[in-house]
Each structure stands twice: as C-alpha cells, then as structure tokens.
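> The following block contains a protein sequence and its predicted model.
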Amino acid sequence: MVAIQSHSQPASDAPIGVFDSGIGGLSVLKYIRASLPCEQLLYFADSGYAPYGGRSESEIVARSLAIAEFLMQYRMKALVVACNTATAAAIKALRERYSALPVVGVEPGLKPAAALSKSGTVGVLATERTLASAKFNLLREQISAATNVRFLPQPCKGLADQVEKGELHSAATAALLQRYVAPLLEQGADTLVLGCTHYPFVLPLLEEIVGRATSRSVAIVDTGEPVARQLARRLAERGLLRTEGNGTVQGFTTGSETALSSAFAKLLNLHPPVAKVAASD
C-alpha cells in the first residue's frame, strides 16, 4: 500500500487515523468529514476481531496498540478511537505510547444526557465491556453526584453484531432493541444514551420502538458530533488543521473488504479505496 503522506509534506497535510472494532465508527467519521472537509482520513475497521464488547481488556489494548502502530506508517497527525469499548479499555495505553500524538476517544454522553433529562432518569445503551469499565463507572458516579440523575446501564449484547451484518431494520434487530429499551422506559427514563458508535445506525428503528412504547418525549444522545468538535480543537491548538484541498478517505479492514466497502456506500454514500490488512499487521 502507498502511504498518503510523504516526508516532504507539511504536518497539516498528514492524515487523521480513525478506528473501531468494525463499522460503528463510521458514525463518528461522518461528523468528522462534515466538520473537517479538507482532511485526509484513514478508517480502520478491526472486523476480524469484532465485537470488542466480549473481549478481555488486555486483548482490546493489544489490538488498539497494533492498529495505532499500523496507522503510524502513514505519519498520522491525530488518532480518533471511534469505539466506546476501546476508549474505555485502551485510551490510556495509547496516550502513554504516543504521547506526542493527539488521541481523541469517545465516551457515553452522560453529561449532556443529564442536562436534557427532566425525569432525572437516563438509560445508557452500551456494550458489557463499556459498562463494566472503571472509566465509565467513575464518570457515572461523578455526574450522578453532581446532578442527582440516576443512570440505568443496559448492556446490549448482540446489537453491534446486527449493525455489522447490515441488519438495520430487521425483525431480529427490532426484537433486541425492544428487549433492551422497554425496561428503561418502564423505570422512567426520558433520555437514552447511545453508548456504542454502532448504535446510531439503528436510530430510526429505535425511534419507532420508543414512539410505540410511550407517549412522552424521549431524548436520544449520540456522541459523534462532540468527538468531531474535540478533534478540531486539538488540531487547531497545534496548528495542524488542513484548510485547503479536498478531503479524502482510505479504508482498511482485518475483515471483509467487500463488507467495509458496502458499509461505506450504504451508510455514508462513500466509495473510498479499501485494503485488507493481515491480522499480524
């Protein structure tokens, strides 16, 4: 593969790396492209190892470091961990190894959800690994103490898999969402947090289910836009924003090239080149 950046290029022209366990991080990539249209983006889908939610923390750290090392071949100027589970497990290790690199992670939007909630009860849809992480639980305790909001964590086993398979509107996906969301609404949640970057892709189905289940207004919080804003801030602070030229996207995957290409086309209406990466890379 040919690197996007040569050694003679200025730092601002270097690409930004974005990775997820699969295609979920495309929901974050969408916001990054919208807010930073001149940037060159490298998207890495670790689909050969998906889902991360059921893996051990040490496995997730190892995969995250391996992906970062691969993307560093392209002399990236920033890294976005577009995966809640990887952020919770590995962002500390990534920042320690690449201390000179801006590393931006995602986390469930508990703070904006607390501000939106009128009932004081917020449901958090996420993977088991995210909800079990020390990072999530510390954030939950801090915001609960400051706001008196009650957070209801709901592990959503299998939901990210449905998104990976492209089953965004299927009966099976609807049944999973119904099973996970109904108890939260019954306990008075008037705000739901999408705590996994895969979940925004089933938002239309989620809204249908919520609409049928309750007549009250329910807010749904996604974290892609705040991540893009934070990335822009970090780049601007370092004088690394690319303000001219057309933005580009390059895809990499440890899974199926066809599957990632299809996801780009179906979810973002993009048709970038996609390369297969061996697991050992």
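Good, I have the coordinates.
> contacts, neighbours, all on C-alpha from now
OK.
> how about the nearest residue to residue 102, chain neighbours excluded?
residue 78 (4.9 Å; Cα to Cα, 6 or more residues apart in numbering).
> Please name the residues that touch that neighbour.
15, 16, 17, 101, 102, 103, 104, 235 (Cα atoms under 8 Å, 6 or more residues apart in numbering).
> Please, which helix or strand holds the fourth one?
Assignment of secondary structure by DSSP states H and E places residue 101 within no helix or strand.
> I figured it hits residue 79, correct?
Yes: if you go by Cα atoms under 8 Å, residue 101 and residue 79 touch, sitting 7.3 Å apart.
> if you count what's nearby, which of the two comes out ahead?
residue 79 (25 against 15; other Cα atoms under 10 Å).
> wait, doesn't that one sit right on residue 99?
No: using Cα under 8 Å as the test, residue 79 is too far from residue 99 to be in contact (11.5 Å).
> For burial, what's the neighbour tally of residue 248?
Residues lying near residue 248 (other Cα under 10 Å) number 16.
> How about it, nearest residue that isn't a chain neighbour?
Nearest to residue 248 is residue 40, by Cα to Cα, 6+ apart, at 4.6 Å.
> Shouldn't residue 267 be within a helix?
Yes: counting by DSSP: H, G, I helix; E, B strand; the rest coil, residue 267 falls inside a helix.
> for the stretch 151-281 of the chain, what spans make up the helices?
In the stretch 151-281 of the chain, the helices defined using DSSP state H, counting those that start in this stretch lie at 159-164, 171-186, 203-213, 224-237, 257-263.
> Compare these and give me the one nearest residue 147.
Nearest to residue 147, of all the helices of the stretch 151-281 of the chain, is helix 171-186, at 19.1 Å by Cα to Cα.
> Show residues contacting the closest one.
So helix 171-186 is in contact with 123, 125, 152, 154-156, 158-159, 162, 167, 205-206, 209-210, 213-214, going by Cα under 8 Å, 6+ apart.
> swap in stretch 121-139?
Counting by Cα under 8 Å, 6+ apart, 52-55, 84-85, 88-89, 107-108, 110, 113-114, 149-157, 180, 184, 187-196 sit against stretch 121-139.
> Separate out the buried members of these.
52-53, 84-85, 88-89, 107-108, 110, 113-114, 149-157, 180, 184, 189-196 (16 or more other Cα atoms under 10 Å).
> need the contact list for residue 272.
248, 249, 250, 251, 261, 264.
> how about the nearest residue to the second one, chain neighbours excluded?
What that stands for is residue 249. Once flanking residues are discounted, residue 249 sits nearest to residue 41: 4.7 Å by Cα to Cα, 6+ apart.
> Of the contacts of residue 78, which pair is most distant in space?
Once Cα to Cα is applied, these give 15 and 104 as the farthest pair, at 14.4 Å.
> The two: which is more packed in?
residue 15 (27 against 19).
> hold the first one in mind and look at this next one:
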Amino acid sequence: MLAVRPPAAPIGVFDSGVGGLSVLRHIRAQYPNEHLIYVADSGHAPYGDKTEEYVVERALAVTDFLLSQGAKALVVACNTATVAAIKAVRLRYTDLPVVGVEPGLKPAAAASRNGKVGVLATARTLKGEKFLQLRAQISEATRAEFLLQPAVGLVDEIEKGDLRAPAIDAILEKYVAPLLDQGADTLVLGCTHYPFVKAGIERVLHTHGRDAVTLIDTGDAVARQLGRLLEAAGLLRPELKPDATLHGYTSGDPAALRQAFNDLLGLQPAVEKMAV
C-alpha cells in the first residue's frame, strides 16, 4: 500500500532516454498546472536490445525513485518498457495510477484507407506479448494488415541530439521505404522517440511521392488517459497557478538531458544525476 498522495504532488514520467519528452509535452499542454518529474534512464539505454527481465528491473527501480520523490502517478513514456514491464509495476503498486504507451494500432486501423498499416518500433516492442496480443485483437476486429518494421539504431541516433543528421535520414529511408513498397498508407510511430524525427519521416514520404500517408503519434491520447485516472482518483491539482514545476533526473549525463530539454522542448529545467 502507498501513502495517500496529495493532489499537489508531482506526476512522474520516465523513459529510457529523451523519447518520453514527446509525451511530456502533451502532458504539459493539457495540464499546465501539474508539477512534473521526468527521468531519462540514459545510463541503461537503449531498452530495445535488453532482455525483458532487465527492462522490468529498471522500470521498478525508476518507479521506486519517483515514488521517493513524492510522485502521485506514473507515466511509463516508453513503448518498450510498457510492453515489458508495466504489468510488473502495476502488480507491485496497486494503488498507483499508472499510464503506459503502446503503438496506436487502433487509431491507425481507423485512419487507413486500404487496411495496410506500417508499424515502426523497437525490436523489443514488436516481440512483446502485450503488443502481439493487441495486434491480433485489432487485426481480427478491423481486418487491418499490420506490417511490422523494427527501426534498428534509430533511438541511438535520436539520443545523440542532431535530428537532421545524415545517419537518421539513412535509417529512416532504410526502414520506411519498404513499408511504402508494401502499400502502407498509414504509419504508426511505435516509439516515443520517433515523433522527434517526424520531419525526417515526412521527407522520406515526399521523396517516394507518398505525402498522403498518415502518421500516428499516441502522446495526446496518453495525456488524456492520465487526466482521466487523476480525476477518478481525486488527484488533479485544482489551482490554476503559474507555479507548476518541472524537474529532470537522469542515470546518464545531466548535460545531455539539459540539452535535450532545450533543443526538443525549448525548456531549461533543473536536471540532476540519479544514483539508481
């Protein structure tokens, strides 16, 4: 059992690196008066090539840390960690509102005109039991065909911070083009890092004459679900004051996370090293 947290307590958000900042920006936009703590577990990234047991261990360790900082709710802003570890987190902390992210297969199936949906994600996400069950369920309900494509190395390149790097463009061409060749008219960005290279993906689409392809990013839906859980638990911070705080922690290099906050979100929060 957790101690009851007050509505003024912060929301904890974590990812293996900076990708979860794409979810954090939706949370800040929808709930500007909420205090936020962001953890980038960059010292143990990427999660996509780790075993499920390792990802579970890290997810529980980061959750413990966020709870020690007073977090009232948790957003697992990482597709790989959601697939591998969210069940373990919920089993350990039954009273904690927990929101995960998963590839937006349902909205993608609804958006597709020809029923062919490309899914870009990490190899770990695409192999996960939770994801495979979701794909089977939605495929049966909608008859959509999901074309799975692990984007090997893309998270590593995004973490370096140069989103216009030739290496990123080369990876995007390598993995997006085959999905287009198979007829995909909708692409799911199945990793929270990927919205930050949306412009690069759109360049690939334009090069192949496929500007009409729809891109699906689930960050907005994650923020809405967080709000529903907080409201149901009576944990929404009621005061609309310009004093909401944002604090960053990382198991990697604090300077790198500060740079990511600035480059990706235009923010300059305090960032500290996390000894976990």
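Received the coordinates, thanks. Note that the structure is predicted; figures quoted are calculated from it, not measured.
> Please enumerate the strands of the stretch 51-200 of the first structure.
78-81, 103-105, 121-126, 150-155, 191-194 (DSSP state E, counting those that start in this stretch).
> quick one: the equivalent of residue 75 of the first structure over in the second structure from residue 162 of the second structure, how far?
Using TM-score structural alignment, the partner of residue 75 of the first structure in the second structure is residue 70. Remark: distance between residue 70 of the second structure and residue 162 of the second structure (Cα to Cα, to the nearest Å) = 34 Å.
> before we move on, what about residue 95 of the second structure?
40 Å.
> Run a quick neighbour tally on the aligned partner of residue 195 of the second structure in the first structure.
Mapped onto the first structure by TM-score structural alignment, residue 195 of the second structure lines up with residue 200. Neighbour count for residue 200 of the first structure, taken as other Cα under 10 Å: 23.
> Wait, residue 200 of the first structure touches residue 27, no?
Yes: judged on Cα under 8 Å, residue 200 of the first structure makes contact with residue 27 at a distance of 6.7 Å.
> doesn't residue 13 make contact with residue 243 of the first structure?
No: here residue 243 of the first structure does not reach residue 13: they are 9.2 Å apart, not a contact under Cα under 8 Å.
> which neighbours do the two share?
What both residue 243 of the first structure and residue 13 touch, as defined by Cα under 8 Å, 6+ apart, is the set residue 39.
> Pick out whichever of the two has more residues nearby.
residue 13 (21 against 13).
> Relative to residue 237 of the second structure, how far out is the counterpart of that one in the second structure?
Per TM-score structural alignment, the equivalent position to residue 13 of the first structure in the second structure is residue 8. Counting by Cα to Cα, the separation of residue 8 of the second structure from residue 237 of the second structure is 5 Å.
> same deal with residue 220 of the second structure?
From residue 220 of the second structure to residue 237 of the second structure the distance is 19 Å (Cα to Cα).
> Comparing the two, which shows the higher neighbour count?
The neighbour comparison of residue 220 of the second structure against residue 237 (other Cα under 10 Å) goes to residue 237, with 20 against 16.
> Identify the residue spatially nearest to the more buried one, adjacent ones excluded.
residue 7 (4.8 Å).
> Run a quick neighbour tally on the one you found.
19.
> dump the residue contacts of it.
Residue 7 of the second structure neighbours (Cα under 8 Å, 6+ apart): 72, 234, 235, 236, 237, 238.
> Considering those, which are maintained in the first structure?
Contacts from those that recur in the first structure, judged by both residues aligned by TM-score structural alignment, their matches' Cα atoms under 8 Å, are 72, 234, 235, 236, 237.
> hang on, the first one packs against residue 6?
Yes: with contact defined as Cα under 8 Å, residue 72 of the second structure reaches residue 6; the gap is 7.3 Å.
> tell me, what's touching these two both at once?
Common neighbours of residue 72 of the second structure and residue 6 (Cα under 8 Å, 6+ apart) are residue 235.
> Among the two, which residue is more densely surrounded?
Counted by other Cα under 10 Å, residue 72 of the second structure and residue 6 do not tie: residue 72 has more neighbours, with 25 against 14.
> Which position in the first structure pairs with residue 42 of the second structure?
So, by TM-score structural alignment, residue 42 of the second structure is matched to residue 47.
> What is the burial count for its match?
If we define neighbours as other Cα under 10 Å, then residue 47 of the first structure has 21 of them.
> Aligned counterpart of residue 88 of the first structure in the second structure, please.
Match for residue 88 of the first structure (TM-score structural alignment): residue 83.
> got the contact list for its match?
102, 125, 128, 129, 130, 131.
> any idea how far residue 270 of the first structure lies from residue 250 of the first structure?
10 Å.
> Compare those two (neighbour count), which wins?
Neighbour tally, residue 270 of the first structure and residue 250, criterion other Cα under 10 Å: the higher count belongs to residue 250, 17 against 13.
> any idea how far the equivalent of residue 120 of the second structure over in the first structure is from residue 278 of the first structure?
Here residue 120 of the second structure is matched to residue 125 in the first structure, going by TM-score structural alignment. Separation of residue 125 of the first structure from residue 278 of the first structure (Cα to Cα): 32 Å.
> Neighbour count: those two, which is higher?
residue 125 (26 against 10).
> Distance of that one relative to residue 160 of the first structure?
For residue 125 of the first structure, the distance to residue 160 of the first structure - Cα to Cα - is 11 Å.
> Repeat that for residue 209 of the first structure.
To residue 160 of the first structure, residue 209 of the first structure is 17 Å away according to Cα to Cα.
> same thing with residue 184 of the first structure?
Note on residue 184 of the first structure: its distance to residue 160 of the first structure, by Cα to Cα, is 19 Å.
> Likewise for residue 57 of the first structure?
For residue 57 of the first structure relative to residue 160 of the first structure (Cα to Cα), the value is 18 Å.
> Quick check: the aligned residue for residue 271 of the first structure in the second structure?
Looks like residue 271 of the first structure aligns to residue 268 there (TM-score structural alignment).
> How far does stretch 161-173 of the second structure sit from its chain's centre?
Computed by Cα atoms, centre = their mean, to the nearest Å, the chain-centroid distance of stretch 161-173 of the second structure equals 19 Å.
> How about it, which residues are buried there?
Applying 16+ other Cα under 10 Å to stretch 161-173 of the second structure flags 161, 163, 168, 169, 171, 172, 173 as buried.
> counterpart of that stretch in the first structure, which residues?
Here stretch 161-173 of the second structure aligns to the first structure at residues 166-178, judged by TM-score structural alignment.
> Could you find the counterpart of residue 259 of the first structure in the second structure?
Counting by TM-score structural alignment, the partner of residue 259 of the first structure is residue 256.
> Could you tell me how many residues sit around that match?
Applying other Cα under 10 Å, I find that residue 256 of the second structure has 17 neighbouring residues.
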